[in-house]
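1. build me a model from this:
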Amino acid sequence: MIKYSPIVALDVANLDQVNTILKQLDVNPRPMVKIGMEVFYHFGPRIVKHVQAMGFTVFLDLKLHDIPNTVERAARVIGALGVEMTTIHAAGGSEMLAASKRGLMQGAQEIGKAPAKLLAITQLTSIDDQILHNQQHIAISLQESVRNYAKLAESTGLDGVICSALEVPVIREVVSPDFLCITPGIRPNSAQNGDQKRVVTPNQAAKLGSNGIVIGRPITQSADPKFAYKQIAEEFKEEK
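-> So this is what the prediction gives:
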């Protein structure tokens, strides 16, 4: 099974904070870094190039969700940035997912690189069954919703999904072994859950079969991000 080192979410406010954290993460190999909406909308594509120039691969988490033509054009731009992973909402449907895959491949061809791995957002880790039923008016269980989105993503040619580690076992029942499950909502035992609802520890994620964990504040807001990262990486390696 493919297993990535912990992916560090750069959910910070300014470029000085980005630079400080990246300089503190001088581990070998360097972790993949997640650039989300907050940082990307502030700095634009240049932040991707900046992080790449510092020796880090990039997971660009923009959660595309629009009509297929718009998504295909946006994905082409993302593909030409040379990022390692990117995201799209599975709720947009098969036509939109297929369009995003085409766009990524076109953009990657322009720069002569392999296309980014495209991951479908199933249900955000801030969603629970109550929100699913009372606000989204979805009658099935959260786990069934996530499993259905995973099947849709794989059938449309995507590389994997973003899901809670709690849902990885049920997803594994309906997808191929090389289908990726990348899991946010990770908190060490000593950390607060914050706005996450479906939360597990790094070790629990490993035991549940996660291919990679995404973790931000417990590292980026730590007094020693390098030490915090190494601790989490070691815990994720273990499956006992």
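
2. use CA for all of it now, contacts and neighbours both
-> Noted.

3. how close does Ala9 sit to Leu132?
-> 26 Å (C-alpha to C-alpha, to the nearest Å).

4. show me which helix runs longest in this structure.
-> Longest helix in the chain, counting residues (DSSP state H): helix 94-111.

5. buried set for that helix?
-> Under the neighbour-count criterion of 16 or more other C-alpha atoms under 10 Å, helix 94-111 has 94, 96-108 buried.

6. tell me which of these is nearest to Gly44?
-> Proximity of these to Gly44 (C-alpha to C-alpha) peaks at Gly107, which lies at 17.0 Å.

7. quick one: that closest one from Ala116, how far?
-> Gly107 is 10 Å from Ala116, by C-alpha to C-alpha.

8. joint contacts of these two?
-> Taking C-alpha atoms under 8 Å, 6 or more residues apart in numbering as the contact rule, Gly107 and Ala116 both touch Gly79.

9. the longest helix of the chain packs against which elements?
-> Judged by 3 or more C-alpha pairs under 8 Å, 6 or more residues apart in numbering; DSSP states H and E, helix 94-111 is in contact with helix 68-79, helix 142-155.

10. now distance to Gly212 and mean neighbour count too, for those, in TSV please.
-> Listed next are these as TSV, based on distance: least, C-alpha to C-alpha, whole Å; neighbours: other C-alpha atoms under 10 Å:
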stretch	distance to Gly212	mean neighbour count
helix 68-79	21	21
helix 142-155	16	21
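
11. want to put them side by side, so please do this one too:
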Amino acid sequence: MQSPASTLFTDSPIVVALDFQDAQQALAFAAQIDPTLCKLKVGKELFTSAGPQLVAQLVDNGFKVFLDLKFHDIPNTVAKACEAAAKLGVWMLNVHASGGSAMMQAALEGTSKGSTGTHTPYLIAVTVLTSMNQAVLHELGVEADIEQHVLRLAQLTKAAGLDGVVCSAQEATLIRQHIGQDFLLVTPGIRPSFASKDDQSRILTPSQALAVGSNYLVIGRPITQAADPLQALHLILQEIESTSV
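-> This is a model prediction of the structure:
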């Protein structure tokens, strides 16, 4: 099924979070949507259940896959994990910026070593999870406010040579001001105007997130739990287009 929405973007900003329990559910969902309209994110639950075989199958089916495993370990271990992930042909993968410069640089080397195609996977770092708020940071001993802590981690990520960060869209403006345009911002916690907030604390609509500088928008339940996922995807793309003209 095609619609006018499929012509709106040469590179769709939407990354659909495959928050399913097993490969059967994930593949059934993927069969309902168009890989030219979105990317797919495979996270910890699904990867633990289905393994790398699912990632390879999604890639073979024409999808760009963001492998969201948030590696955080000693540099050598992270390097080898990123190398293995890159060999699967993923489009993007990530680590935790709080792992530090040496770990992130090792991750970059591993990603480059494992790359098998013309595109070396984008490597990005997680700053502060969108489910976290100021009280949680204080509980962890971080006295800086969320925005400054995110900026510090984003600057560390840029200095390490990575492609960008995962951050709340609410911090995107600050990162753009201090780091510039040549840095990917991938933002979860995105909810279209017709969807509920669920368990996210810091959210924006897709149009708002793009307007403040986000490059890619991670959206899960508003699409995956829709009665018609492809229609929901079309509606979000149309909502973005209608507010950008």
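
12. which residue in structure 2 aligns with Asp16 of structure 1?
-> Asp16 of structure 1 maps onto Gln24 in structure 2, with residues paired by TM-score structural alignment.

13. what residues in structure 2 pair up with stretch 173-193 of structure 1?
-> Counting by TM-score structural alignment, stretch 173-193 of structure 1 corresponds to residues 177-197.

14. quick check: end-to-end length of the matching stretch?
-> Using C-alpha to C-alpha, the end-to-end distance of stretch 177-197 of structure 2 comes out at 28 Å.

15. what residues does that stretch touch?
-> The contact list for stretch 177-197 of structure 2 (C-alpha under 8 Å, 6+ apart) reads 124, 130, 155, 158, 163-169, 172, 200-206, 209, 213-219, 222, 236.

16. out of the residues you listed, which end up buried?
-> Among the contacts of stretch 177-197 of structure 2, those buried by neighbour count (16+ other C-alpha under 10 Å) are 124, 130, 155, 158, 163-169, 172, 200, 202-206, 209, 213-219, 222, 236.

17. out of those, name the ones that lie in helices.
-> When DSSP H defines the helices, the subset of these inside them is Gln155, Lys158, Ala172, Pro206, Ala209, Pro222, Ile236.

18. which ones are touching Gly114 of structure 2?
-> Counting by C-alpha under 8 Å, 6+ apart, Gly114 of structure 2 has contacts Cys82, Glu83, Ala84, Ala85, Ala86, Lys87.

19. residue in structure 1 paired with it?
-> Match for Gly114 of structure 2 (TM-score structural alignment): Gly107.

20. other residues contacting stretch 51-64 of structure 2?
-> So stretch 51-64 of structure 2 is contacted by 23, 27, 35-36, 38-40, 42, 47, 65, 88-91 (C-alpha under 8 Å, 6+ apart).

21. among the residues you listed, which are located in strands?
-> Using DSSP state E, the subset of these located in strands is Lys39, Leu40, Val42, Val65.

22. buried subset of those residues?
-> By neighbour count, with 16+ other C-alpha under 10 Å, these hold Lys39, Leu40, Val42, Val65 as buried.

23. quick check: the farthest pair among those residues?
-> Largest separation among these by C-alpha to C-alpha: Lys39 and Val42, giving 10.1 Å.

24. joint contacts of those two?
-> Among the neighbours of Lys39 of structure 2, those also in contact with Val42 (C-alpha under 8 Å, 6+ apart) are Val65, Phe66.

25. any idea how far Asp195 of structure 1 is from Ala205 of structure 1?
-> Plainly put, Asp195 of structure 1 is 18 Å away from Ala205 of structure 1 if you go by C-alpha to C-alpha.
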